[in-house]
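A.B. asks: Based on what follows, work out the 3D shape:
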Amino acid sequence: MTLIDERPGLTGTAPRSTVRIEAMGHAPDAAVLDLSGFYAGRQWSARATEQPFRYRYTAVGDADLTLRRAQVSGFLRGAIPASDEYIVQWLTAGQGVPDVLQDRVPMTGDVPMLFPTCRDFVFEYQDYDQRVVHLSRRVVHEVADEQFHTGQVADLGLDHLRTLDPAAVAQWKNSLALLSRELRTGGVDSLLWHTLVRGTAGAFLRMYPPTVTTLPPAVLLPRRARLRAAVEYVHEHVAEPMSVSDVAGAAGLSVRATQEAFQRHLGLTPMQYLLQVRLEQVRRELLQADPTTAAVQTIARRWGFAHLGRFSAAYRNAYGEYPRNTLRR
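C.D. replies: Below is the predicted model:
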């Protein structure tokens, strides 16, 4: 049986939609149909283990954050595609490996782990009780800009396998406890819920801080709003073809004024700054890639570097090591 209830809030000037999901049953085929649907999953399979098969899945929250729980007596495997959400999960019982093809890191009891939602992955779990938190990209990126000055970027470069600071984990769990209490008393349409969601996004970012280059301090002053707009444009469109004219147009400046602003306040031309940001994207991808299947040249070309020798020299100058050494970590 599956129940999905999405309804608008009842109070306030900008009501938010309440998300409520409940699915349960005893058939492996029904579990595959229900649970894969919540994650746009592919090639899911389920089977009984030593105990009779059963499952229960619940979720409650709003479009920015949902608190979820998955309980399965049995074995479950499937592929989950890249997602616009950040998904943190941990086990209170059972066993599981979130990514059996690349990371191959088993879950440790009650320790949070971020799903690698920036790419496809295949999981395997058995006889488990799993807590899951879904956070929207919108709210996480807003809070990241407020706290880390990341600007409008498509990817924060979060390391889903980083070793977590126990103090950050404790703050995360405390934030979730406050959210659960507000769900019972005020619901998702209260001002307190909105405040707690942003606080939880902040706690999430303390566990998984952004690794992208933060906006240079020189662009954060109010009187340099146009330079900040230009820099944010570079970060947001780093994977696209770009010219100085594009950057200037985004900032409402002439090409000459844009070049002068970058040189004066950042010590780089706009295209040199773009090169720096693209090198950072290459490094992030090399650190996350599987060294047995990934190739430096393929990743470099994806970020616009055609000449491998010049790219390697620029990379070594920026990070003190060759890209092949980064990939082998």
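A.B. asks: contacts, neighbours, all on C-alpha from now
C.D. replies: Fine.
A.B. asks: Can you give me the neighbour number for G267?
C.D. replies: Other residues near G267 come to 12 when the count uses other CA atoms under 10 Å.
A.B. asks: Now do the helix or strand hosting A170: which elements does it pack against?
C.D. replies: For A170, the enclosing helix or strand under DSSP states H and E is helix 166-185. The contact analysis (3 or more CA pairs under 8 Å, 6 or more residues apart in numbering; DSSP states H and E) places helix 166-185 against helix 191-207.
A.B. asks: which helices and strands sit right next to the next helix or strand after the helix it packs on?
C.D. replies: Scanning forward in sequence from helix 191-207 by DSSP H and E, the next helix or strand is helix 225-236. Counting contacts by 3+ CA pairs under 8 Å, 6+ apart, helix 225-236 is packed against helix 244-251, helix 255-266, helix 270-288.
A.B. asks: Compare these and give me the one nearest G151.
C.D. replies: helix 270-288 (12.6 Å; CA to CA).
A.B. asks: Correct me if wrong: L179 contacts V197.
C.D. replies: Yes. With contact defined as CA atoms under 8 Å, L179 counts as touching V197 (7.4 Å).
A.B. asks: So those two - more neighbours on which side?
C.D. replies: When neighbours are counted by other CA under 10 Å, L179 and V197 differ, and L179 comes out ahead with 27 against 24.
A.B. asks: Quick check: the residue lying closest to that one once chain neighbours are set aside vs L158, distance?
C.D. replies: Spatially, and ignoring its direct neighbours in sequence, L179 is nearest to L196 (6.3 Å; CA to CA, 6 or more residues apart in numbering). Using CA to CA, to the nearest Å, one gets 22 Å for the distance from L196 to L158.
A.B. asks: Here is the second sequence; please produce its structure so I can put it next to the first one:
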Amino acid sequence: MELHGRNAGHEDPCAMHSFERFQTRDIEEARLWGARVFCENELSSLDAHSPVDARMYYRSLGGIGIGRMSYGGEVTIIPSQFDTFYLVQMPLRGGECIDSSGEATYTSSTVGSVLNAQRPIRIRHGANTEKLILRVDRDLLERQCGQHLGRGVQRRIEFETAMPLDSLAGKRWMRTISWLIDYLDGEEPSASPLLTAQIEQMIVTMLLGCQRSNQSEAFLEEPRTITPAFVRRAELFVEEHAHEPITVGDIAAHAGVSTSSLYTGFRKYRNTSPMLLVKDIRLQRVREQLMRSEPGRTTVTAVAYQWGFCHLGHFTTDYKRWFGESPSETLAR
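C.D. replies: Coordinates of the predicted model:
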């Protein structure tokens, strides 16, 4: 595998010794560490002659986390459903068989994998396999993709599971990962918020550009025309006044155009309507508020009404379609 980093050719640029989280021969301890860093999981050894010798190196930065891990022997990992993140896996040696919703993917030093949020996964980790891992928060991925497209992501992002690492795009991706490890290895844990945001954007943009997904066509499409200023004025107005009872007339008046021009502009340049944008932003604000709230101190109904959702049935359907879980599940976290 082509990896470039500090002292390339003299030492492994992806050693990550300063990021060590654990090293253990106890399979239950390894499982608990996996639960702490990622999510609950079932972990079982498949070969009594190749005992578990698990280790993990890992560091998080904002909405991303980078690591290196191995289990020594052959094991099966069944994580609970990923709700809040995507996981990119890049074998350095050995390989895995990944079953995602009944579809098998075999990884190696030339084929990595992307595990999608909210998909059931079963991983058969080969003996003596070692891999790099990159965790990306789902909210970060959707936000960055939406900002790039100039509109909200219209459906949950689904990547192809198999990730070629020996293609031109795959080599660019691995050089970026190597750079990130090299950078973090020499940085203090408290990076500046501005720099963290820039690194997050770079990693997410690279992932969306290098790996095929259901957003690839829109993401890689060259903009045909420059978006008119009135569309952006309207979007900023909605962002700032989503908590108020605004109408399409209010938005048009602030943007300085007629309502028909406003509808035409949003349809042509954003593939949506002004009031759908209002609803999308309010749904996002509901989610943010539910994630900050404690069960027992508020209710889904109260938060929904606060943001103008009076028909709870329609609200719940829209929320689940957008975020992949019910509002009550978000509140219960």
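A.B. asks: tm score of chain vs chain?
C.D. replies: Overlay of the two chains. TM-score (TM-score structural alignment, normalised by the length of structure 1): 0.59; 247 aligned residues with a CA RMSD of 4.3 Å.
A.B. asks: which of L196 and L158 of structure 1 has more neighbours?
C.D. replies: L158 (20 against 16).
A.B. asks: With V97 of structure 1 as the reference, measure out to that one.
C.D. replies: L158 of structure 1 is 19 Å from V97 of structure 1, by CA to CA.
A.B. asks: again with I80 of structure 1
C.D. replies: 13 Å.
A.B. asks: Now do the helix holding A170 of structure 1 against helix 191-207, angle only.
C.D. replies: In terms of direction (axes from the mean of the first three to the mean of the last three CA atoms, to 10 degrees), helix 166-185 of structure 1 departs from helix 191-207 by 160 degrees.
A.B. asks: How about the contacts made by T196 of structure 2?
C.D. replies: 61-62 (CA atoms under 8 Å, 6 or more residues apart in numbering).
A.B. asks: residues in contact with the residue nearest in space to the middle of structure 2?
C.D. replies: Nearest residue to the geometric centre of structure 2 (CA atoms, centre = their mean): R138, 3.2 Å. Residues in contact with R138 of structure 2 (CA under 8 Å, 6+ apart) are 83-86, 117.
A.B. asks: Find residues that contact each of I80 and V97 of structure 1.
C.D. replies: Joint contacts of I80 of structure 1 and V97 (CA under 8 Å, 6+ apart) are F123.
A.B. asks: These two - which one has more neighbours?
C.D. replies: I80 (24 against 18).
A.B. asks: does that one really touch Q43, like I thought?
C.D. replies: No. Look at I80 of structure 1 against Q43 with CA under 8 Å: they stay out of range, at 9.1 Å.
A.B. asks: The helix or strand where I123 of structure 2 lies vs structure 1, mean deviation?
C.D. replies: Under the criterion DSSP H and E, the helix or strand holding I123 of structure 2 is strand 121-125. Following superposition, strand 121-125 of structure 2 is found to deviate from structure 1 by 2.0 Å on average (mean CA distance after the TM-score superposition for structure 1).
A.B. asks: Quick one: the residues in structure 1 that that strand pairs up with.
C.D. replies: The aligned range for strand 121-125 of structure 2 in structure 1 is 121-125, by TM-score structural alignment.
A.B. asks: Relative to its centre, which residue of structure 1 is most distant?
C.D. replies: Distance to centre of structure 1, CA atoms, centre = their mean, peaks at R256 (36.5 Å).
A.B. asks: Distance of that residue relative to Y233 of structure 1?
C.D. replies: Noted for R256 of structure 1: a distance of 17 Å to Y233 of structure 1, by CA to CA.
A.B. asks: cool, L274 of structure 1 as well?
C.D. replies: Counting by CA to CA - L274 of structure 1 and Y233 of structure 1 are separated by 10 Å.
A.B. asks: ok, now H26 of structure 1?
C.D. replies: In terms of CA to CA, H26 of structure 1 sits 51 Å off from Y233 of structure 1.
A.B. asks: ok, which stretches of the stretch 1-150 of structure 1 are strands?
C.D. replies: Taking DSSP state E, counting those that start in this stretch, the strands of the stretch 1-150 of structure 1 run over residues 2-8, 17-25, 42-47, 54-61, 65-80, 85-97, 113-114, 121-136.
A.B. asks: related to what we said a few turns ago, shouldn't the residue nearest to L179 of structure 1 be in contact with W172?
C.D. replies: No. Between L196 of structure 1 and W172 there is no contact under CA under 8 Å: 11.2 Å.
A.B. asks: Nice, that's everything, thank you.
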